[in-house]
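> Got a predicted structure here, sequence first:
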Amino acid sequence: MENLKIWVQKNGFTVILVGFFALMLFSPDAKAWFLRQIASTGILNSKIEAPKDNASENIENQPIANFSVTDVASGDQISTADLKGKVVFINFWASWCPPCRAEFPSIQKFYEKYKSNQQVVFLTVNLDDNPELGKKYLAKENFSIPFLIPSSEIPKEVFSGSLPTTVVLDKKGVIRLHHQGVADYSTANFYEQIDGLISEK
């Protein structure tokens, strides 16, 4: 026992480091907290792109292929084809995904700020194999974002399998932001970009 104490004293930093990585490996909430600290710096954020004339050169600024989701609470189906004239924020997430958990508080803040704005639509699409897990996660965290699940095939230009993925459509249904990975959507800069899309004709 005495030898163990001596070893720990000599290798304290190593013990702390191993403990930290073990926590990151086995605790989704710990991973989410760590990623949230990184995301809060803004270094992982993407920027909403300005419309371009040569839109065919990349995925942004191309008209979206339509898909549908179901609002679990109401049973209503929502099609992106019916959302022209609105700014659409789409986020694909799952309850088991630490980066999704990391960015969710910022999405909740963004939702609370714009939920009463009739020109902004939130499609927060859960991709858990069992949707009940996603519902339980939202309830546990007291998140009030819409709980939606896919009701049609999702086009690859919108979602290619990486979680989380966030897409923002302008009023013409054109992709103006396509971001894979964690980000902070509760910044003043992002709100300014959304307001810019709202003001576009």
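Ah, there it is.
> contacts and neighbour counts: CA atoms only from here.
Noted.
> Quick check: closest non-adjacent residue to residue 137.
Once flanking residues are discounted, residue 137 sits nearest to residue 95: 6.2 Å by C-alpha to C-alpha, 6 or more residues apart in numbering.
> Please read the previous query as pertaining to residue 197.
In space, residue 197 is closest to residue 170, 6.2 Å off (C-alpha to C-alpha, 6+ apart).
> all strands of this structure, in order?
Residue ranges of the strands in the chain, as given by DSSP state E, are 68-71, 77-79, 87-93, 120-126, 148-150, 165-169, 175-180.
> Let me know which of these is the nearest to residue 31.
strand 87-93 (15.5 Å; C-alpha to C-alpha).
> what's the burial count for residue 168?
26 (other C-alpha atoms under 10 Å).
> next one: the one 3 residues further on
Other residues lying near residue 171 total 20 when counted by other C-alpha under 10 Å.
> wait, it sits on residue 87?
Yes: taking contacts as C-alpha atoms under 8 Å, residue 171 lies within contact range of residue 87: 5.3 Å.
> Find residues that contact each of these two.
197-198 (C-alpha atoms under 8 Å, 6 or more residues apart in numbering).
> Second structure follows, compare the two:
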Amino acid sequence: MGKKLLSLSITIFLLSVIIYTIYTNLKESTNKSVEVREEDLLQEFVDIPMDDTTITYQMIEEPVVHDHEEHAHGEGNLPSEVRTLNSEAPDFKLQTLTGETVKLSNFKGKKVFINFWATWCPPCVDEMPEIENFYKHHSEKNNVVVLSINSTDLETNKASIEKFVQDFHLTFPVLLDEEGAASYAYQVLTIPTSIIINEEGNLVEQIIGPVTEEMLIDKLSS
């Protein structure tokens, strides 16, 4: 009886050792697998490309959108684009800030320089003193009419236009395009845009971007 109990005890002990060994091996194998997977994930994260484009994109703020529909102000420091034209200038009739009515066709026999602008446009601000200087010192002797057309349909209020004119001491006529009809007729999509019309009332050039006094002297001098 004693020998049977001893044999049974030894058998149970051996089975316990075998079970424990199997359990330990399985546990170690599982841990190694988890560690390897963690290393793989870490390596995948490290290998994610983070080039300059991605970083720049993340730092870009939401653009400021003006409710200006088809019009857009020009970018500073960019050269103006000059397009040659050869067709009859569309006639228009607009009011000035002082309430006077100006009709383009009344100026046949004179060269006409038309400038489309808005108070919120930085390049327009830059070019205004240049246009004013040309108007004061060169327009009369060169038989040139200067008409400044404000894109009033894109302005917040007329008071801002009046303040702009006063701040820059503008003396040439400022016309109000309240419905955007003149801008549409002359296909003005970018501000500032200027138009040169010859003595016969025909379009000569369209200048997209700011102008300078020197440019106007070169293009409008007799």
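The structure has been received and is ready for your questions. The structure presented is a predicted model; accordingly, all values stated were derived computationally and were not measured.
> After superposition, what is the TM-score?
Remark: TM-score between the superposed chains equals 0.63 [TM-score structural alignment, normalised by the length of the first structure]; 147 aligned residues with a C-alpha RMSD of 2.8 Å.
> What does the residue nearest to residue 197 of the first structure correspond to in the second structure?
Matched by TM-score structural alignment, residue 170 of the first structure corresponds to residue 198 in the second structure.
> Hmm, that match is touching residue 220, no?
No: contact criterion C-alpha under 8 Å: residue 198 of the second structure and residue 220 do not qualify, at 9.3 Å.
> Can you pull the residues that touch both of those two?
Common neighbours of residue 198 of the second structure and residue 220 (C-alpha under 8 Å, 6+ apart) are residue 111.
> Please, where are all the helices along the first structure?
2-10, 12-26, 28-39, 98-114, 131-141, 188-199 (DSSP state H).
> check contacts around the residue nearest to residue 197 of the first structure.
Contacts of residue 170 of the first structure by C-alpha under 8 Å, 6+ apart are 85-88, 176, 197-198.
> again, only this time at 10 Å
48, 51, 61, 63, 83-89, 120, 176-177, 194, 196-198, 200-201 (C-alpha atoms under 10 Å, 6 or more residues apart in numbering).
> Next: residue 167 of the first structure.
Shown in contact with residue 167 of the first structure (C-alpha under 10 Å, 6+ apart): 48, 60, 88-92, 123, 157-159, 174-180.
> again, 8 Å this time
Counting by C-alpha under 8 Å, 6+ apart, residue 167 of the first structure has contacts 89-91, 158, 175-179.
> same question, residue 35 of the second structure
Not one residue lies near residue 35 of the second structure by C-alpha under 8 Å, 6+ apart.
> Residue 39 of the first structure and residue 32 touch, don't they?
No: in this structure, residue 39 of the first structure is not within contact of residue 32 by C-alpha under 8 Å, at 10.1 Å.
> Mind listing the shared neighbours of those two?
residue 102.
> Determine the number of other residues adjacent to the residue lying closest to residue 191 of the second structure once chain neighbours are set aside.
Nearest residue to residue 191 of the second structure, sequence neighbours excluded (C-alpha to C-alpha, 6+ apart): residue 73, at 4.6 Å. By other C-alpha under 10 Å, the residues close to residue 73 of the second structure number 19.
> Kindly report the same for residue 125 of the second structure.
Residues near residue 125 of the second structure, counting by other C-alpha under 10 Å: 17.
> Would you mind finding the match for it in the first structure?
In the first structure, residue 125 of the second structure lands on residue 101 (TM-score structural alignment).
> mind checking how far the closest residue to that match other than its chain neighbours is from residue 117 of the first structure?
In this structure, residue 101 of the first structure finds its nearest non-sequential neighbour in residue 32, 5.5 Å apart by C-alpha to C-alpha, 6+ apart. Going from residue 32 of the first structure to residue 117 of the first structure by C-alpha to C-alpha, to the nearest Å gives 29 Å.
> of the two, who's got more company?
Neighbours were counted for residue 32 of the first structure and for residue 117 using other C-alpha under 10 Å; residue 32 has more, 21 against 11.
> All set now, cheers.
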